[in-house]
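Student: My questions concern the predicted model and sequence given below.
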Amino acid sequence: MSKQSNLLWGGRFASGPSAELTALSRSPASFFRLSPEDLAGSRAHARELERAGVLTADELGRMLETLDAIGADVAAGRETPTPADEDVHTFHERLLIERLGPLGGKLRAGRSRNDQTANNTRIYLRRKARSLSALVLKVQDALLAQAQDHVDTLMPGFTHLQPAQPVSLGHHLMAHAQSLSRDISRLIDWDRRFDRGPLGAGALAGTAFVGDSMASARDLGFARPCENSIDAVASRDVVAEFLFATAMLGVNLSRLSEEICIWASRQFAWARLDDAYSTGSSIMPQKKNPDIAELTRGMSGTMIGNLAGMLATLKAMPLAYNRDLVEDKRNLFETLDLLELILPAFAGMVATLRFDTERMAMDAPRGFTLATEVADWLVRQGIPFSHAHEISGATVRYCEERGIELDGLTADDLPKIDDALKPEVLKVIDPRRALAARSGVGGTAPVRVREQLAEFRKTCDAQRDWVKVVPSGAALDAAKAPAQ
């Protein structure tokens, strides 16, 4: 009679794996965070085996009670993986057999680590999509509060990092908020697309013991089972798409980080960082550094790399499951761990920013940002825009040659530039007037910014509602995984 092995796959082999293979094959410690999800899948599978007649009702009761106890012990740190536990599945089966004897070995019937890991990952990511969105919402709330305070604050808007036109600071901050809102929308859309349960797919062909896949899927909070058993275990677009959504989130945070670094510089001096959300220099006592923004900017590159790494892993992989796919968790966990560090600090940094509104208003017309107002005024006098553009450009050149801004022009200067310019044009060289004139939907006029804020609050409320509706299923109610 063959000796019982702790491995889930050892029966066909005459000897155990080498020390080198064991070290390579063993899951990193961070992978064991999927313990709650794996135990949830085990509960659902146990119920399926009872429906199939593999377990009696009494055996099912004992199995579920023991799985619950294992979950509590793992969460409390009373049970931890040993070096012989190759992965979280091996860990749980060892504990189950230690506590239930041969009954514990019955649970493996009709399932594979292939569908277990696919199932665990989906459950985990559906939960993380919501907790991550809750953290992004705190950043959005901080941006919304700042924008509300600065609807009427003037600043120069930029294109190509050159002064372009005056805009409302509130409007500019809401541009960042809108991009973050789409990041949450992507996660919501991702969740809808992958609301399918892989459990029951087995190694690749399905299982002879699953009689009610819909019940198992719903038991784990999925709308329905995956449509194809091979696709269920072999595809990782569920991971790649999640990594794209998080990489895009990282990029959007990085863009705002870059602007905060610029605004907080001595050369701009538009924003002041709160002491609690900035650091100093070990050698230069005067320094106040935007470390949160800089770390976010740097870590976004790691998130992009994790997406690229996942796509590279998938690009030439034949169906069905291949061991290469374990890399999905390495990429995922690093990205998620980074965002869970970044987002709370980022929200605090944004919420505590203080703006020098007088300096920003003073800079708003600098760099000839009102040149378009001159061109628009000429258009209203019946001059084609192509010609109005030339006259406005000549006006800028005239000012540059004399070292003045547009608001330094006088009525005497105008005929020297072009006869089409009349004294009335000087009235439009006013940044607040320019702001109010951009009153189309989505424009920077304060009246439109206030409308945008009101609509955005509704969007945030709807996203908060989605975050609160956690998919049903034991995994999402289970205790936390052991500390890593």
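Tutor: Happy to help now that I have it.
Student: C-alpha only now, for contacts and for neighbours.
Tutor: Fine.
Student: Let me know the helix or strand that the residue in the chain sticking out farthest from the centre is in.
Tutor: Using C-alpha atoms, centre = their mean, the residue of the chain lying farthest from its centre is residue 412. It sits 56.4 Å away. Under DSSP states H and E, no helix or strand contains residue 412.
Student: any idea how far it is from residue 310?
Tutor: With the distance defined as C-alpha to C-alpha, to the nearest Å, residue 412 ends up 66 Å from residue 310.
Student: again, but for residue 218
Tutor: For residue 218, the distance to residue 310 (C-alpha to C-alpha) stands at 29 Å.
Student: neighbour-wise, which of the two wins?
Tutor: residue 310 (24 against 18; other C-alpha atoms under 10 Å).
Student: The more buried one falls within a strand, correct?
Tutor: No: applying DSSP: H, G, I helix; E, B strand; the rest coil, one finds residue 310 to be helix, outside a strand.
Student: ok, it touching residue 330?
Tutor: No: if you go by C-alpha atoms under 8 Å, residue 310 and residue 330 don't touch, sitting 9.4 Å apart.
Student: any residues touching stretch 427-443, and which ones?
Tutor: Outside stretch 427-443, the residues that touch it by C-alpha atoms under 8 Å, 6 or more residues apart in numbering are 154, 166-168, 364-365, 370, 373-374, 377, 406-407, 444-449, 452.
Student: Kindly report the same for stretch 464-479.
Tutor: Under the contact criterion C-alpha under 8 Å, 6+ apart, stretch 464-479 has outside partners 36-41, 71-72, 75, 123, 126-127, 130-131, 133-134, 137, 188, 218-222.
Student: One more to weigh against that first structure:
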Amino acid sequence: MKFKFYPLYSLAVLTYFLLPLKSKAQFLNEKVSTTDSSKNTRLKNLSDASRIGRASGSKAAEFQELYDYEVSSKNLIGETFPYQTLLHKAYVIMLAEQKILNPDEAKNILQGILKVDQLAVKNTALQVYLPYESQLIKEVGSTGGKMHIGRSRNDLDNTTNRLYLRDQLLEVISAVIQLREAIQSTALLHLETIMPIYTHRKEAQPGTLAHYLTAIDESLSKSLMRYIELYDRIDQCPLGSGASGGTSWDLNRQRVAELMGFKQLVVNTIEGAAGWDHITEFAADNAIYMNGLSRLASELQLWSTDEYNSVELDNSYAGISSMMPQKKNPDALERTRKAAALTSGQLMSILTSLNGIEYQHSGVRLMLEPKALDAILAATHTMTGVVRTLHVNKQILLDYTRKNFSTMTDLADVLVRAAHLDFRDAHELIAAVVIKAIAEKKTADQIDLEMIQTAAKEKLGHKLSISEKQVKTALAPLQSVAHKTGTGMPAASSVLQMISTGQKDVASKTLWLEKQKTYLSGKNHQLMELVKKYSQ
């Protein structure tokens, strides 16, 4: 067999194998984009190639986040590095104020920090503390080693982690607030969207979509409160604890904490190095919150099945099958549930890592990873969009409520009120009516007075003093809902009160969030001004 020699092809192959790994990927992408663009103009962007069939149109940016976090190259060292450099600056200024460093030493170290920070952008090995310090000493001489006076990597790392988690927590709080706003806005649109309330995945009683959404909002309000309460326990500075036993240097722990925006100290120096409950609590709060979000996603996925056909995702949050043309998959919901599983796993990993160690600093402990935190943000942003754009089939929901016996409790209540039966007798009588209706292939709205009187004669030996109008009123889902006006119930007036309460709560939490952000921004500005002053 003879092989033909193609110079251009051979050159391309040779070029490919001489490239580093990252460049190979770029090389292949360039070749694919140039060769495929002429064949299929519809797939202009290969990353969006799945936007065809029943899920045509652009993918929501929030939805894309649920894909991006899984392949992200983020790591804890890289994400916490900016906070490490902030800590160095605050610590050097405190050492200078305490006259542990003289002005020239502080100036040289701060100038050196700026140089090493720039180098660390390209050389990520410098983002680890000891290589960072080594490079600092190369830049400014032995003076650079004085930056570490009175501290250990133990308190340094714990402080850096707290700075990182503090900002991440504010991001999560902001995202949950936005989700609650979306749920409240959508609830206002569905005060009279009648639907069955389910228990055990069976129709239970009539309600409204607004009533259901306010239940979700109330659940989210508790998660939001847990996060806000957690903030105070994360916003504590352990710097100055040293390895665990403190230091003989005259450090001003309160001052360095203030420079970094901390409002409190981790007082005990052993706790400063060994304490990890704030991380466990963050992971637990995440798992609780995401568990609730997963339940919402699971329910919406159930309702979006062809059998329920109660709701439909907007195309921008759906996917397709590469084989089956009819498919419109609830990808945003499934990936939200997947993200929830990740957060539960993260909690178990952290708890397990702590269970096997004594109360001291240890490398066995696991930290909250950026991937788990990004998963929470991605899922929350996505579900915010899902709720805002959800298509609701109001007529189908009404038909389910009217036909599938969810009004039977109302009918039993009529027998108690009008015919003066005790509730257990009324319950048994209506159960007999339902059994007969199902046997005769009748729906709930086809039940009439005659069926009830027949059952009463059989069960009680006599007919009841009720009217056909009373029966029909009890069987009307809208009337059923309208009569339930008590606190927290599905009548529009009650739901409006819950929405109003939720909106006030969101407003107060938004003010709290802005207050924290403003405070931290101000402290950061003050620190940068001091860095300028001491660097001159």
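Tutor: Noted; the coordinates are in hand. Computed from a predicted model, the values in this text were never measured in an experiment.
Student: Let me see the TM-score of these two.
Tutor: Scored against TM-score structural alignment, normalised by the length of the first structure, the superposed chains reach a TM-score of 0.86; 442 aligned residues with a C-alpha RMSD of 2.2 Å.
Student: ok, now which ones touch the alignment partner in the first structure of residue 133 of the second structure?
Tutor: Counting by TM-score structural alignment, residue 133 of the second structure corresponds to residue 93 in the first structure. Contact analysis of residue 93 of the first structure by C-alpha under 8 Å, 6+ apart lists 104-105.
Student: just residue 167 of the first structure next, same as before
Tutor: Residues near residue 167 of the first structure by C-alpha under 8 Å, 6+ apart: 154-157, 364, 435, 444-445.
Student: Adding secondary structure, neighbour count and distance to residue 142 of the first structure, write those out as a markdown table.
Tutor: Shown next, in a markdown table, are the contacts of residue 167 of the first structure (DSSP: H, G, I helix; E, B strand; the rest coil; neighbours: other C-alpha atoms under 10 Å; distance: C-alpha to C-alpha, whole Å):
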| residue | secondary structure | neighbour count | distance to residue 142 of the first structure |
| --- | --- | --- | --- |
| 154 | strand | 25 | 19 |
| 155 | strand | 27 | 19 |
| 156 | strand | 25 | 22 |
| 157 | strand | 19 | 21 |
| 364 | coil | 26 | 24 |
| 435 | helix | 20 | 24 |
| 444 | coil | 26 | 20 |
| 445 | coil | 23 | 21 |
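Student: would you turn these into TSV with distance to residue 343 of the first structure?
Tutor: Below are the contacts of residue 167 of the first structure laid out as TSV (distance: C-alpha to C-alpha, whole Å):
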residue	distance to residue 343 of the first structure
154	28
155	26
156	28
157	26
364	31
435	32
444	28
445	30
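Student: out of the residues you listed, which one sits closest to residue 275 of the first structure?
Tutor: Nearest to residue 275 of the first structure, judged by C-alpha to C-alpha, of the contacts of residue 167 of the first structure is residue 155 at 24.3 Å.
Student: Any figure for the gap between the counterpart of the closest one in the second structure and residue 496 of the second structure?
Tutor: Alignment note (TM-score structural alignment): residue 155 of the first structure maps to residue 195 of the second structure. Using C-alpha to C-alpha, residue 195 of the second structure is found at 17 Å from residue 496 of the second structure.
Student: The match of residue 155 of the first structure and residue 209 touch, don't they?
Tutor: Yes: assessed by C-alpha under 8 Å, residue 195 of the second structure is found in contact with residue 209 at 6.3 Å.
Student: Overlap of the contact sets of these two?
Tutor: Shared contacts of residue 195 of the second structure and residue 209 (C-alpha under 8 Å, 6+ apart): none.
Student: longest helix in the first structure, by residue count?
Tutor: Across the first structure, the longest stretch assigned as helix under DSSP state H is helix 113-149.
Student: Buried residues, that helix. List them.
Tutor: Using 16 or more other C-alpha atoms under 10 Å as the test for burial, helix 113-149 of the first structure gives 113-148.
Student: Aligned against the second structure, show me the partner of residue 369 of the first structure.
Tutor: Alignment note (TM-score structural alignment): residue 369 of the first structure maps to residue 406 of the second structure.
Student: which residue in the first structure lines up with residue 8 of the second structure?
Tutor: Aligned by TM-score structural alignment, residue 8 of the second structure pairs with nothing in the first structure.
Student: brain fart, residue 248 of the second structure
Tutor: Residue 248 of the second structure maps onto residue 208 in the first structure, by TM-score structural alignment.
Student: Any idea how many residues pack against its match?
Tutor: 12.
Student: give me the element it is part of.
Tutor: Using DSSP H and E, residue 208 of the first structure sits within no helix or strand.
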